[in-house]
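*Asks:* sharing a sequence plus its predicted fold:
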Amino acid sequence: MAHYIHDIVAKFSSTNILLIGDIILDHYAFGVVDRISPESPIQILDVSRDEYRLGGASNVANNIAALDAQVTITGVIGNDENGKMLRDALKEQGIEDALFIDNSRPTTVKTRMIAQGQHLLRVDREKKEFLSQELNNKIQHYISENIDRYDAIVISDYAKGVLSKKLCQKVIQIAQENGKPTLVGPKGNDWSLYKNSTLISANRKETEEIVGFNLNTTEDIKKAGNLLLETLEIEVAVITLGPKGIFVATKDSQIHIKADAKEVFDVTGAGDTVLSLLSLCTAIKCSWKHAISLANTAAGIVVGKVGASTVTPEDLYAKVIYNENTHLKKLKKLADVIVELELFRNQGRTIVFTNGCFDLLHPGHIRYLEYCRNRGDILIVGLNSDASISRLKGAERPVVKENDRAEMLAALTAVDYVVIFEDDTPVNIIKSIQPDVLVKGADWQGKEVAGAKFIESYGGSVEFYPYQEGYSTTNIITSITNK
């Protein structure tokens, strides 16, 4: 797959997907359990951190956006703070919001309580009644009026009341009339809702409940795939089989690809990742063999992460081209780093943070980063974005663009993670990461260091690297321009 992955993934940025489904806000409460309640024989979770992520249909949208595609999500949220938080999260990820307010229900929230990397309990806040006719009409009208903008329609059903049979069939009809493929992530025991869609992607258990028999053998799986094609009148049936990979059936072929995961930490959202990859591959009309292979690779990546995570082009390149032995896997979004750091903290590791522009990487930078890494066990580098550098240093900077600067930093052995941030100071990223140690150059001694007071408030420390003369990006640029 290595020889064609760039060609496929590069086309994702030109696609535009419309997603309809149940919008969920995922809440993760991370903490430590070290005692039993005196009130009842239950564990006490001492919560140290709360994280909020896009879940349900919004996680599918987030996966699509993470792969550089355009995506719009429509559905309903409540008229509450969680709804506002969810909308803000969509905007932050570059997902277009076509949501409607339902004053009769809360925004759906799933709270997962996690200690020492293990899930203890999940608490759901939701209302599952179907939408009013008024809201159904609003969604249908939006889709009818905007269908020409999109290359494919994704229906992501989590059985929270948005997708009635009438609405699903109307969406599929609109898509068919306009020559747009529809891809479905199903739920429940009545899949007639999705009849005449293009593709349905479901896991083994969901499929077994629909076809009425267990998928124990290859023949069972093939029989189930063909049954779905015939009874639902769809073009493609995809069955995810966990450790046994992914199976796809079309009227012309059957493909079974083995699982691509070395370590499974959390299966949350794996189906969403598969559906997002398939929607993009369908939109660009690549072969089913390539589409399933890429979706299988993405699923193998996401189950090695905590919670409903996303897969980026860099993740795919790292897995497919370099078999994970690459610096590209160090390039992370802040949300992914935050969750992974919980595992390191539970192992007692010291988290070190530093930040900077790192424009025109030179030996001074390398020595500085090696110093930072020796202050602890995990080094996270916050990298100023191109826009923030231009604001700080002038329109002619940076010389090297942010993605290239990030990749060069990631190639250094001393660096464990690189996270690009847009603000002029790293205060917000520091508050999110909560490092044990913040390192700055000695030229910052005696000055107000951004984030220092916050770090010291919980017992962290600020250290200064002894300043070394002779290395300066500005001097290098001046030397070049004066020649």
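*Replies:* Thanks, I have it. Numbering: from 1, shown residues only.

*Asks:* every contact and neighbour count from this point should use C-alpha atoms.
*Replies:* Noted.

*Asks:* closest to the centroid, which residue in the chain?
*Replies:* Nearest to the geometric centre of the chain sits residue 310, at 2.3 Å (C-alpha atoms, centre = their mean).

*Asks:* doesn't that one fall inside a strand?
*Replies:* No: Residue 310 is assigned coil when assessed by DSSP: H, G, I helix; E, B strand; the rest coil, not a strand.

*Asks:* that one is in contact with residue 302, isn't it?
*Replies:* Yes: contact criterion C-alpha atoms under 8 Å: residue 310 and residue 302 qualify, at 6.6 Å.

*Asks:* hey, what's in contact with both of those two?
*Replies:* residue 273 (C-alpha atoms under 8 Å, 6 or more residues apart in numbering).

*Asks:* quick one, strands of the stretch 51-200 of the chain?
*Replies:* Counting by DSSP state E, counting those that start in this stretch, the segments of the stretch 51-200 of the chain that form strands are 70-78, 96-102, 108-115, 118-125, 152-156, 182-185, 199-203.

*Asks:* let's bring in a second one:
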Amino acid sequence: MRIVVVGDVLLDTDLSGAAGRLSPDAPVPVVDIDTVRRRAGGAGLVARMVQGEGHEAVLVTVLGDDDAAGLLRAELDGIQVIEGHSGAPTPVKTRIRASGQAVVRFDEGCAPPPVPDVTAGMLGALTGADAIIAADYGRGLLANPQLREHLESLVGSTPVIWDPHPLGGTPVAGVAAVTPNLGEALRFAEVRGSGTQAAAASADTLLSRWGSAAVIVTMGEHGALVAAAGLLPQVVPAPRVSVSDPCGAGDRFAAALAVGLAEGEAIDTAVRRATGAAAQFLGRGGITAMAPGTEPALHQLPVDGFDALDVARRTREAGGTVVATGGCFDLLHAGHARTLAAARALGDCLIVCLNSDESVRGLKGEHRPIIRQDDRAELLSALECVDAVLVFSESTPENVLARLQPDIWVKGGDYAAEDLPEAALMSSWGGRTVTVPYIPARSTTKLAAALARVG
């Protein structure tokens, strides 16, 4: 798959270290810098994310001739770059982080530049793409009349995803999707308010004004709202994820959306893919977790869009307690909900180790499970007390526990230590096995029998 990203680039720099004291000359923290990391930002980050999905990424942009441009070119190594001359300083955004927390950001070379010229090579690189992402960061490239005219000539044959910017150009007519975030959508449409109603009103206005096939308003933890001509707005919910820094989520969304549309997916299907990809990106630590020149490896997971093992890792790094429980959870009932809530109260995250369909058949017989594993995992994930789900195929949970190594393993009911072989395994890394009260008269078997009686 050949995905062309056209737009403005900048240099992002992270200076990270520890802050254990205040400056003697002002009440501000002193950060002892021990790590300096640079990466391509803007359209460069989008291209890196496309490449991280295993596709050919081509970046069409303009670059300067200053020292920062040299650093930026180094961060774009491995990506095919078709460039023109920006005629302006390279924008540099530097973040100071102390113990993982952003303290301040300062910008250099970010004054509005003149609209740059484009070359024949830049225009030619757009032809033959499976999809095009117009990543506008307000630096003028997507305001170039020749570039806009050429993009407009391609929208009928190539999916074009336009990620707009308040200081950038208006999307060209006919693009497959425009992807403002909620704040941008409200500003563009001059709509007051917040939430889904305001997002829908903004999307309706912008759909008519821009003449695009769809407007997708991204709403952070509330997912994305999709508006297309002749259809009611559709809200695609976002997987639950703990976010400390949302930087890069919009770029990740645009990259995944472009791949989905390039593969022929319908707009709603592609938005579901993109929403899950953005949540997974944030769940893995977001922009700060990206190794230089790479995107964190992507995995297909049963629910939530991020890895249960990663939830456990991040909880430990924050000094928290990892709690796990397990079972088949076929036909969720009140007893399950109470057990899970009690387990979650014992620590800082709860991971449910879920028996796969194959495992349930081995334990319960060929007539089980009643509900397949993907649906069981999704139902569990929807519970507020569940942070992640990890599916395993063995009849007992020892292998999955050895991978997860939780601090606490929870079982519902009255058990002796000899009844739970995993108790000895838990103690091998200092973990504990505990039980929580079993709720009488609540069981999947009884529910299944009752359902059978009523047909």
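*Replies:* Thanks, I have it. What you are looking at is a predicted structure, and each value in this text was computed from that prediction instead of being measured.

*Asks:* picking that back up, reformat the strands of the stretch 51-200 of the first structure as TSV; add distance to residue 20 of the first structure and mean neighbour count.
*Replies:* Converted to TSV, those look like this (distance: least, C-alpha to C-alpha, whole Å; neighbours: other C-alpha atoms under 10 Å):
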stretch	distance to residue 20 of the first structure	mean neighbour count
strand 70-78	5	23
strand 96-102	9	17
strand 108-115	15	21
strand 118-125	20	13
strand 152-156	5	26
strand 182-185	10	26
strand 199-203	15	24
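
*Asks:* and those: which comes nearest residue 439 of the first structure?
*Replies:* With C-alpha to C-alpha, the closest approach to residue 439 of the first structure among those belongs to strand 108-115: 29.0 Å.

*Asks:* the second structure: matching residues for the closest one?
*Replies:* The alignment of strand 108-115 of the first structure onto the second structure (TM-score structural alignment) spans residues 91-98.

*Asks:* residues making contact with that stretch?
*Replies:* 9-19, 31, 68, 102-110.

*Asks:* next one: stretch 171-191 of the second structure
*Replies:* 148, 151-152, 155-156, 159-166, 192-193, 198-199, 201-203, 205-206, 210-219, 250, 254.

*Asks:* which among these count as buried?
*Replies:* 148, 151-152, 155, 159-165, 198-199, 201-203, 205-206, 210-219, 250, 254 (16 or more other C-alpha atoms under 10 Å).

*Asks:* quick one: map residue 277 of the first structure onto the second structure.
*Replies:* Match for residue 277 of the first structure (TM-score structural alignment): residue 256.

*Asks:* residue 157 of the second structure versus the closest residue to that match other than its chain neighbours, what's the distance?
*Replies:* In space, and not counting its chain neighbours, residue 256 of the second structure is closest to residue 274: 4.8 Å by C-alpha to C-alpha, 6 or more residues apart in numbering. Residue 274 of the second structure sits 22 Å away from residue 157 of the second structure, going by C-alpha to C-alpha, to the nearest Å.

*Asks:* who's more crowded, these two?
*Replies:* A side-by-side neighbour count of residue 274 of the second structure and residue 157, using other C-alpha atoms under 10 Å, places residue 274 first with 26 against 12.

*Asks:* ok, now which ones touch the corresponding residue of the first structure for the more buried one?
*Replies:* Structural alignment (TM-score structural alignment) places residue 274 of the second structure against residue 295 in the first structure. Contacts for residue 295 of the first structure (C-alpha under 8 Å, 6+ apart) come out as 273-275, 277-278.

*Asks:* next secondary structure after the strand or helix carrying residue 295 of the first structure?
*Replies:* Using DSSP states H and E, residue 295 of the first structure sits in helix 288-302. Following helix 288-302 of the first structure in sequence order, the next helix or strand is helix 313-320 (DSSP H and E).

*Asks:* how big is the offset of that next one relative to the second structure?
*Replies:* Comparison of helix 313-320 of the first structure with the second structure after fitting gives an average deviation of 4.3 Å (mean C-alpha distance after the TM-score superposition for the first structure).

*Asks:* check which helices and strands the next helix or strand after that helix sits against.
*Replies:* The helix or strand immediately downstream of helix 313-320 of the first structure is helix 334-346, counting by DSSP H and E. If you count contacts as 3 or more C-alpha pairs under 8 Å, 6 or more residues apart in numbering; DSSP states H and E, helix 334-346 of the first structure packs onto helix 427-433.

*Asks:* so where is the next helix or strand after the helix it packs on in the second structure?
*Replies:* Using DSSP H and E, the helix or strand that follows helix 427-433 of the first structure towards the C-terminus is strand 437-441. Alignment of strand 437-441 of the first structure against the second structure: no match, by TM-score structural alignment.
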